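Q: pasting the structure only:
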């Protein structure tokens, strides 16, 4: 299985400091839906992992999250691709769960669901926590500059983080997908 793990907000869709709370606010980043479809058609199993603390904060309901994910699935399917699963952390940051990124609990759930190891899988994110969760499981992290990606890149450079010395950085998910498929 060729596994690719994508963060959602800031990678697939526009992020918001006020949280993406419903399907109307869920707006795909240009080229991201087509990129997922290309990855899927190229034989990758695409899985989305996302921290959704807005649930734990009471900002939206499970039904709102389901509607956002249905919209995402429908758009990817219309482009000829497939998202194999969406795994999310519903907890408030203070809950101390093991699934909130940068912890790797969401990736552990993927391993269990697909009866596979995520070691060597590609994980694409726009924040340090996305990349750290992947590293904990032996994934290959890629950073996109969309969402919080530009700030994350500046932080990695400023702090000279050794785990990210050879980090591949792409303008967006479409550019990352092109590079992955061509390699």
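A: In hand now; what should we look at? Here the structure is a predicted model, which is why all the values come from computation and not from measurement. Numbering: from 1, shown residues only.

Q: Only C-alpha atoms from now on, for both contacts and neighbour counts.
A: Noted.

Q: quick one, helices of this structure?
A: Here the chain has its helices, by DSSP state H, at 32-41, 53-56, 62-78, 105-114, 128-136, 149-159, 173-182.

Q: right, and the ones you listed - which one's nearest residue 7?
A: helix 128-136 (6.8 Å; Cα to Cα).

Q: what angle sits between that closest one and helix 105-114?
A: Using axes from the mean of the first three to the mean of the last three Cα atoms, to 10 degrees, the inter-axis angle of helix 128-136 relative to helix 105-114 is 50 degrees.

Q: Packing partners of helix 128-136?
A: strand 122-125, strand 140-144 (3 or more Cα pairs under 8 Å, 6 or more residues apart in numbering; DSSP states H and E).

Q: Highest mean neighbour count out of those?
A: Comparing the helices and strands packed on helix 128-136 by mean neighbour count (mean count of other Cα atoms under 10 Å), strand 122-125 ranks first with a mean of 28.

Q: Run through who's touching that strand.
A: Outside strand 122-125, the residues that touch it by Cα atoms under 8 Å, 6 or more residues apart in numbering are 3-7, 10-11, 130-131, 134, 139-144, 149, 173.

Q: hang on, the earlier thing: now distance to residue 88 and mean neighbour count too, for the helices of the chain, in JSON lines please.
A: As requested, the helices of the chain are exported to JSON lines (distance: least, Cα to Cα, whole Å; neighbours: other Cα atoms under 10 Å):
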{"stretch": "helix 32-41", "distance to residue 88": "18", "mean neighbour count": "22"}
{"stretch": "helix 53-56", "distance to residue 88": "9", "mean neighbour count": "19"}
{"stretch": "helix 62-78", "distance to residue 88": "10", "mean neighbour count": "17"}
{"stretch": "helix 105-114", "distance to residue 88": "7", "mean neighbour count": "17"}
{"stretch": "helix 128-136", "distance to residue 88": "12", "mean neighbour count": "22"}
{"stretch": "helix 149-159", "distance to residue 88": "20", "mean neighbour count": "15"}
{"stretch": "helix 173-182", "distance to residue 88": "20", "mean neighbour count": "17"}
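
Q: Second structure follows, compare the two:
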């Protein structure tokens, strides 16, 4: 590389590049050091195959889907999806950014399905509340949880702050299902064990 005087000076990068280029050059086949090491023969393929577990990350309920309720937050990366079937089945898909995923298949407890049907008869939801002003704390402060409710032709979204009054029973059902108060659940998949 040329320096300020116009003369070529060797830099460490230039020396390393030249050394690598010379080392990579082939030698004379008659020279004793020029013989290459034999390449290893690849092992023959084995006759046994490893079965790969295929996991449906969005499993369906066994009956007709009556309600799909999704909650994102309030913790960053937290995502809960609950689906309720007409036969009393439910599916919970919990995903936590970097913390793994868990899928549970559930059976609703006695009386829960009839209560759910009564709440569904009251759809569409009423008006959303006006969100209160929030004081900015930091980008690391948790915001309100966000919900998406889909039931037949009705779908709506709201946050903890703007939740319509008639949406509260659905959110309570979500929490009761998650915490085992409304359904008996079995974990069918877990991507990470804590």
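A: Noted; the coordinates are in hand. Remember, predicted model here, so these are calculated numbers, not experimental data.

Q: After superposition, what's the TM-score here?
A: Superposed pair, TM-score by TM-score structural alignment, normalised by the length of structure 1: 0.23. Supporting alignment: 66 aligned residues with a Cα RMSD of 4.9 Å.

Q: circling back: could I get the helices and strands packed on helix 128-136 of structure 1 in JSON lines, plus columns for distance to residue 108 of structure 1?
A: JSON lines is the format used below for these (distance: least, Cα to Cα, whole Å):
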{"stretch": "strand 122-125", "distance to residue 108 of structure 1": "13"}
{"stretch": "strand 140-144", "distance to residue 108 of structure 1": "15"}
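
Q: Save the helices of structure 1 as TSV, and put in distance to residue 122 of structure 1 too.
A: TSV is the format used below for the helices of structure 1 (distance: least, Cα to Cα, whole Å):
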stretch	distance to residue 122 of structure 1
helix 32-41	12
helix 53-56	24
helix 62-78	19
helix 105-114	12
helix 128-136	8
helix 149-159	17
helix 173-182	9
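
Q: of those helices, which approaches residue 47 of structure 1 most closely?
A: For residue 47 of structure 1, the closest of those is helix 105-114, at 7.9 Å, according to Cα to Cα.

Q: Which other helices and strands does the closest one contact?
A: Helix 105-114 of structure 1 packs on strand 44-51, strand 85-89, going by 3+ Cα pairs under 8 Å, 6+ apart.

Q: what's the nearest residue to residue 84 of structure 2 once chain neighbours are set aside in contact with, if anything?
A: Nearest residue to residue 84 of structure 2, sequence neighbours excluded (Cα to Cα, 6 or more residues apart in numbering): residue 90, at 4.4 Å. Neighbouring residues of residue 90 of structure 2 by Cα under 8 Å, 6+ apart: 61, 82, 83, 84, 105, 106, 107, 108.

Q: Filter the residues you listed down to the ones in strands?
A: Secondary structure defined by DSSP state E assigns 82, 83, 84, 105, 106, 107, 108 of the contacts of residue 90 of structure 2 to strands.

Q: you'd agree the fourth one is up against residue 178?
A: Right, residue 105 of structure 2. No. Counting by Cα atoms under 8 Å, residue 105 of structure 2 sits too far from residue 178 to count as a contact (11.1 Å).

Q: joint contacts of those two?
A: Joint contacts of residue 105 of structure 2 and residue 178 (Cα under 8 Å, 6+ apart) are residue 92.

Q: Test my guess that residue 157 of structure 2 contacts residue 72.
A: No. With contact defined as Cα under 8 Å, residue 157 of structure 2 does not reach residue 72; the gap is 11.0 Å.

Q: quick one, which of the two is more surrounded?
A: A count of neighbours by other Cα atoms under 10 Å puts residue 72 above the other of residue 157 of structure 2 and residue 72, at 19 against 15.

Q: which residues touch the nearest residue to that one once chain neighbours are set aside?
A: Leaving aside its sequence neighbours, residue 72 of structure 2 sits nearest to residue 79 (Cα to Cα, 6+ apart; 4.5 Å). Applying Cα under 8 Å, 6+ apart to residue 79 of structure 2 gives the contacts 70, 71, 72, 73, 94, 95, 96.

Q: ok, longest helix in structure 2?
A: Longest helix in structure 2, counting by DSSP H: helix 12-24.

Q: coming back round to it: out of the contacts of residue 79 of structure 2, list just those in strands.
A: Short answer: those in strands (DSSP E) are 70, 71, 72, 94, 95, 96.

Q: Would you mind measuring from the fourth one to residue 190 of structure 2?
A: Right, the one you point to is residue 94 of structure 2. Here the criterion is Cα to Cα, to the nearest Å. By it, residue 94 of structure 2 lies 9 Å from residue 190 of structure 2.
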